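Student: I would like to see how this sequence folds:
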Amino acid sequence: MRWLLALLLLLPVPAAAERVKDIARFAGVRANALTGYGIVVGLTGSGDQNLELTIQSLKSAATRLGVQLPPGVNPQLRNAAAVMVTAELPAFAKPGQRLDVTVSALGQAKSLRGGTLLLTALQGPDGEIYALAQGSLAVGGFGAEGRDGSRIVAGTPTSGRVPAGGVVERVVPSPFAEKGPMYLDLNEPDFSAASAVVAAINRHFNGVVANAEDGVRVRLNAPDQAERRIAMASTIEGLNVALAPPPARVIVNARTGTVVISGEVRILPAAVAHGSLVVRVTENQQASQPNPFGRGQTTVTQQSNVEAGETNARMNLFAPGARLSEIVDAVNALGAAPGDLVAILEALKAAGALRAELVVI
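Tutor: Below is the predicted model:
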């Protein structure tokens, strides 16, 4: 496996100004997950075949439309498939607004291309119906199968989307519209950021309007009138906040070899030696003629030669408080491969010389 190395050079900078809307969100302003079970029809022989689950669902759908199937007759389901339908209900969504829905095959269907989703109720975690979905699917993948059983599949033909196929039917209550204080939650826990947000809000409104409850939540003394609460929230979202530099971190992706080093990483005095063990195995074939000559059977024998050695290791000294650019230059001077770089960083951390959080994902 070849490793891919990517070093993101984030040079140390003074406190940066960020908008509040980029680092925090108001409590209660969130999306809600919706899920439903439905049937896709109109497929070209790529459906669920005779899956019992789909047969029962199709009979139930036909009964709701006033069609009674004769007893003992099961519809052929080569052109139908049982699916799960999911959607995301945005905050403050109102009845009549449209949603994009995702449709995924649940049974044995090989492709949903060309199918149409029948009317499906989308429920929230509380079991209430918040939206209805139906429409023609847009499927990106495709599949083809030969008579001998050979098959080729590109993408995911068993999953598709119905753009604007959902219609909101019920409003989700939001605590943002209730009377009383509003709450602002930071996207990442940070006490210094919470204090900076509080200071910026109080400075803008010339009073004690905001108080930090912890490293994430900020409590706001908000008016009760809806229009004034909205105006206050809009003003707060546009405020600029001076944030301190982020924590020093080294992120290592062990699967891809990607290494990201933040600009605040520092190291204590340390010497690093980098060497590689080289193992060579060679195979030679030789013909062997047993005695007496001409009467024995000629055979081929294998001769293996195994050699091991270590290349010349180079040592590099990190000065006290070395910064990111110096670390990168030193590692490059060692000629370290991505896998070796990960080992060097882990060794520096274990030795207590790496002043950063080492995160392996």
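
Student: from now on I want contacts and neighbour counts done on CA atoms only, so please keep to that.
Tutor: Noted.

Student: buried stuff in the strand or helix carrying Asn305?
Tutor: Following DSSP states H and E, one finds Asn305 within strand 299-310. By neighbour count on 16 or more other CA atoms under 10 Å, the buried set for strand 299-310 is empty.

Student: give the burial count for the nearest residue to Ala27 once chain neighbours are set aside, as a bare number.
Tutor: Excluding the flanking residues, the one nearest Ala27 by CA to CA, 6 or more residues apart in numbering is Tyr183, at 5.4 Å. Other residues near Tyr183 come to 22 when the count uses other CA atoms under 10 Å.

Student: look up how far Ala242 lies from Tyr183.
Tutor: 20 Å (CA to CA, to the nearest Å).

Student: and Gly47, by the same measure?
Tutor: Counting by CA to CA, the gap from Gly47 to Ala242 is 57 Å.

Student: and this one, so I can compare the two:
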Amino acid sequence: MKRWMVVGWILLFPLFLEGAKIKEICNVIGVRDNQLIGYGLVVGLNKTGDGTTSKFTLQTIANMLQSMNIKLDPKDIKSKNVAAVMVTATLPPFARQGDRIDVVVSSMGDAKSLEGGTLLMTPLKGVDGRIYALAQGSVTIGGRNGRGGGTLNHATAGRIPGGALVEQEVAFDLYSQNRATLSLKEASFQNAIAIQNRLNRHYRGRVAVAVDARTIRLQKPAGFSMIEFLAEAGELSIDYTRKPRIVIDERTGTIVSGVDIEVEPVMITHGDIVIKIDERKELPTISKKNEAVNIGKSTQVQPGNHAVVTRKGATTVANIARALKKLGASPKDIISILETMKDAGAIHADLHIL
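Tutor: Below is the predicted model of the structure:
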């Protein structure tokens, strides 16, 4: 059983994990997203577009009008209802002509807002320079980004749901293949061997070989197409070993950590905050000026806002984050302290900074 903690401010919630399906922890090599990018214009803005200092916007407007047989010197263009933008999108695997994909539109110049604007037809190219989609449509502000990430809460970036039409496919013939390769999302010799053994037991033959900590080569068994084989194999579960990880988003001050990640003996001074954890039996403490907080699970508030926390078991990242929060430490301080503990070797977990 795994339990997790979120700080940003702090929220605790349980997560029960008995196993993981192979498809959840592996990718099939060759089955991948492709990034697309394009440059275009957003029109229809209410005087919130680029000013005359954005020369590239004025030149782009002049070029567009010239393609419509309207010749105009860029210096004569004074409109503030247009903004130059970069358009990005993700082309999913096996996308076909006529499919629609979401696009994200981001201002390049000094536009104040893209709200209410319309993106004109913009070719989206891949890394090979070929056009794979055409984007056009009304820009919405405050939606989520094109890959399901965080909220776009500023007016100079927006989204067009289904705003691009796929014009060209990325060819990949998986059906006729006899071999495939799985790639673990997180390198682990233990998990690679677990997948190999699980597949070989299920199909009663040597259909899988782990070649390193991330790669498992597959041989399609008789009587299956490659699509059927991958579909069935992906649903098989293994006892998945996940390396402890602390995820930190420095922009929002959010920290996500396993509650049971222990902290080794250490002493750290950060500004007016002092953290002391040793191997003796007394409670580890975090102090700030004249306040002291014992690291633990249950809390009693004494007169003078002096918080005392009784501790059971080992000191963990969750205990420290909770105690720092009680002392009024900012998310930035908490993040800095955890990074220092990791560098000092007091935390044996991957630290992932977003």
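
Student: so where is the lengthiest helix in the second structure in the first structure?
Tutor: As assigned by DSSP state H, the longest helix anywhere in the second structure is helix 189-203. Residues 191-205 of the first structure are matched to helix 189-203 of the second structure when aligned by TM-score structural alignment.

Student: can you list the buried residues in the matching stretch?
Tutor: Neighbour-count burial for stretch 191-205 of the first structure [16+ other CA under 10 Å]: Phe191, Ala193, Ala194, Ser195, Ala196, Val197, Val198, Ala199, Ala200, Ile201.

Student: do stretch 313-320 of the first structure as well
Tutor: Going by 16+ other CA under 10 Å, stretch 313-320 of the first structure has these buried residues: Phe318.

Student: kindly report the same for stretch 86-100 of the second structure.
Tutor: Buried, per 16+ other CA under 10 Å, within stretch 86-100 of the second structure: Met86, Val87, Thr88, Ala89, Thr90, Leu91, Ala95, Arg96, Arg100.

Student: show me what contacts the closest residue to Leu11 of the second structure other than its chain neighbours?
Tutor: Excluding the flanking residues, the one nearest Leu11 of the second structure by CA to CA, 6+ apart is Met5, at 6.0 Å. For Met5 of the second structure, the contacting residues are Leu11, Leu12, Phe13, Ile255, Val256, Ser257, Gly258, Val259, Ala318, by CA atoms under 8 Å, 6 or more residues apart in numbering.

Student: Ser237 of the second structure contacts Glu24, correct?
Tutor: No: with contact defined as CA atoms under 8 Å, Ser237 of the second structure does not reach Glu24; the gap is 9.4 Å.

Student: how about the secondary structure of the residue nearest to Ala27 of the first structure?
Tutor: strand (DSSP: H, G, I helix; E, B strand; the rest coil).

Student: what's the distance between it and Asn206 of the first structure?
Tutor: Tyr183 of the first structure is 19 Å from Asn206 of the first structure, by CA to CA.

Student: can you pull out the helices in the stretch 151-300 of the first structure?
Tutor: Using DSSP state H, counting those that start in this stretch, the helices of the stretch 151-300 of the first structure run over 191-205, 226-237.

Student: tell me what the first one is packed against?
Tutor: Spelled out, it's helix 191-205 of the first structure. strand 210-212, strand 217-220, strand 240-243 (3 or more CA pairs under 8 Å, 6 or more residues apart in numbering; DSSP states H and E).

Student: Val29 of the first structure: which of those is closest?
Tutor: Nearest to Val29 of the first structure among those is strand 217-220; the distance by CA to CA comes to 14.0 Å.

Student: the closest one vs the second structure, mean deviation?
Tutor: Here the mean offset of strand 217-220 of the first structure against the second structure after fitting is 0.4 Å, by mean CA distance after the TM-score superposition for the first structure.

Student: who's in contact with that strand?
Tutor: So strand 217-220 of the first structure is contacted by 181-186, 194, 198, 209-213 (CA under 8 Å, 6+ apart).
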